[in-house]
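K.L.:
3D model of this:
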Amino acid sequence: MSEIVTAGILVIGDEILSGRTKDKNIGYIAEYLTNIGIDLKEVRVVSDDEDAIIEALNALRSRYTYLFTTGGIGPTHDDITADSVAKAFGVGIDHHPEVVARFRTRFSEAELNEARLRMARIPDGAELIQSATILAPGFKIDNVIVMAGVPSIMQAMMDIISPKLKSGVRMLSDSVRANAREGDIGSPLRAIAAEHPDTSIGSYPFLDENSKPNTNIVVRSRDPDKLKAAMAAVQVMLAGLNVAR
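P.N.:
I've put the predicted structure just below:
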């Protein structure tokens, strides 16, 4: 079987932790990675604090195949992601000549102030993530992909970088509505999971259209035959379930 490729996400920003800005990137990245065969394993959110960013970045980049970061690469004083990444890797950081040249075609000399030039500072050895429609680039250094926090820009960066990423066997999934409460199916589901170790079986409670407790069962596997076998076992279990609702 192909190598399992894993990823973590590091969300950076006081505005996320304060609740002022609602994160819209985690779910998008998670779905994007699933669709290209990369397993998202962990998400962390940290403040605009250099030590916190470096600690989390070093922990996650050593644990997973890839680490995706969002936020903190803008023009303001608290946009310190690029500097923190450079320190985490022990490399220098400076204005990237290619980015500065792009900025000079967009801004006048008066407009190209210190704040805007902050967005041109890239760690030494990093690969730019940019296109004609992205003014300030993200970058990739080793297995760390640094992206903007603005969702539309982040999404464009994902499209640019994804063809360069290695991917594994895509995780397949199937689901069924149980028409039973989660507590009624917990024990038989545990038994089915034990009998099908190469699958992941999850139960997700919700209130149905009659405001009654119900459950969706989701089975996941990289092997279509094993997925089918586990789902068949779930279907047999549900058919034999006698639960008063």
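K.L.:
can we go C-alpha only for contacts and neighbour counts from here?
P.N.:
Fine.
K.L.:
how about the strands of this structure, start to end?
P.N.:
5-12, 38-46, 66-70, 93-95, 121-123, 127-129, 138-141, 144-147, 172-177, 200-207, 213-221 (DSSP state E).
K.L.:
which other helices and strands does the fifth one contact?
P.N.:
For strand 121-123, the packing partners by 3 or more CA pairs under 8 Å, 6 or more residues apart in numbering; DSSP states H and E come out as helix 81-89, strand 93-95.
K.L.:
can you lay out those as TSV showing distance to H196 and mean neighbour count?
P.N.:
Shown next, in TSV, are these (distance: least, CA to CA, whole Å; neighbours: other CA atoms under 10 Å):
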stretch	distance to H196	mean neighbour count
helix 81-89	41	20
strand 93-95	50	16
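K.L.:
let's see this one next to it:
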Amino acid sequence: MNPTACILVIGNEILSGRTQDANVQFLARRLGQLGISLREVRVIPDVSETIVGTIVELRARYDHLLTTGGIGPTHDDITSACVAEAFGVPWEIHPDSFAKLEAYMAPGSFNAARQRMAMLPRGATPIDNPVSVAPGYSIGNVHVMAGVPRIMRAMFENLAPSLAGGRPVVSLAWHADGMLEGAIAEGLEAIQRRMPAVEIGSYPYERPDRRGVSLVSKGIDADAVAEAGVAVRALIAELGYTPVQGEPPSAQPGAAAGTAGS
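P.N.:
Below you'll find the predicted structure:
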């Protein structure tokens, strides 16, 4: 079995709808490439008791817990203090991070609020941030990163080589225009029963000029995924549709994706 992971998104702005999360899709794909199975995504508010309790719970359940959000300089950036509490260690200035931030900031601008970004739980290992210097960090199996997508992605790429992974997840997609989920449901279920080690998903799509269904086989056994792909292609053809390998073309700019019906 591959190592497991959970993504913990921290921030009132996500729960209120003010900000749309842009990190989960990126992390899910990269974790799969590293052979780490993403099992859960949880979104929680900037509430100390909730953050501490959730970290304690999830780090015991999964091999890797990745958090995003709440490590900036403002009063509501409380993730780091909560991680320290969850591990029962002090939250304190990390000298090397402090020095890097001080050198990066304009003279006279490294105020008390910005100095908070140099505070880490004792024993944490910084994750380099080539975008804005303020570090993320790892402590135990918890990896704490920024919520700003370009900073989070840069942090993750520096973190990735240190993550214990397994066999990369591979996938194979077939789609057919005009096909509806109701037509393929019975045959698809039969394929899934024959191949329980492969995850087979059905994803309707709708474009201004086309609609149909994409069928994706996914797993860590490349041969099994390929076998499932052959069965899926045969099913599409048997039902009188034209199977096309890969995902359907993306929606045109400004066009909203919808559901293709059943």
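K.L.:
picking up where we left off before, do you know which of the helices and strands packed on strand 121-123 of the first structure lies nearest I145 of the first structure?
P.N.:
Of all these, it is helix 81-89 that lies closest to I145 of the first structure, at 10.2 Å by CA to CA.
K.L.:
state the span of the second structure onto which the closest one is aligned.
P.N.:
Aligned by TM-score structural alignment, helix 81-89 of the first structure falls on residues 79-87 of the second structure.
K.L.:
after superposition, how close is the matching stretch to the first structure?
P.N.:
Compared with the first structure after fitting, stretch 79-87 of the second structure has a mean deviation of 0.6 Å; criterion: mean CA distance after the TM-score superposition for the first structure.
K.L.:
residues making contact with that stretch?
P.N.:
Stretch 79-87 of the second structure is contacted from outside by 10, 46, 48, 51-53, 55-56, 69-71, 90-91, 119-122, 144, using CA atoms under 8 Å, 6 or more residues apart in numbering.
K.L.:
K100 is in contact with F110 of the second structure, correct?
P.N.:
No - F110 of the second structure lies out of contact with K100 (CA atoms under 8 Å); the separation is 11.0 Å.
K.L.:
could I get the buried residue list for whichever helix in the second structure runs longest?
P.N.:
If you go by DSSP state H, the second structure has its longest helix at helix 222-238. Buried residues in helix 222-238 of the second structure, defined by neighbour count with 16 or more other CA atoms under 10 Å: 222, 224-226, 228-229, 231-233, 235-236.
K.L.:
with stretch 70-83 of the first structure instead?
P.N.:
Of the residues in stretch 70-83 of the first structure, 70-75, 79-83 count as buried by neighbour count, 16+ other CA under 10 Å.
K.L.:
neighbours around the counterpart of L67 of the first structure in the second structure, how many?
P.N.:
Using TM-score structural alignment, the partner of L67 of the first structure in the second structure is L65. By other CA atoms under 10 Å, 24 other residues sit near L65 of the second structure.
K.L.:
quick check, L65 of the second structure in contact with V56.
P.N.:
No - at 10.2 Å, L65 of the second structure does not count as touching V56 under the criterion of CA under 8 Å.
K.L.:
give the residues shared as contacts by the two.
P.N.:
In contact with both L65 of the second structure and V56: no residue, using CA under 8 Å, 6+ apart.
K.L.:
what's the nearest residue to F26 of the second structure if we skip its chain neighbours?
P.N.:
Distance criterion CA to CA, 6 or more residues apart in numbering; nearest residue to F26 of the second structure, sequence neighbours excluded, is R153 at 7.9 Å.
K.L.:
so what corresponds to that neighbour in the first structure?
P.N.:
That one, R153 of the second structure, aligns with Q155 by TM-score structural alignment.
K.L.:
against S175 of the first structure, how distant is its match?
P.N.:
For Q155 of the first structure, the distance to S175 of the first structure (CA to CA, to the nearest Å) stands at 28 Å.
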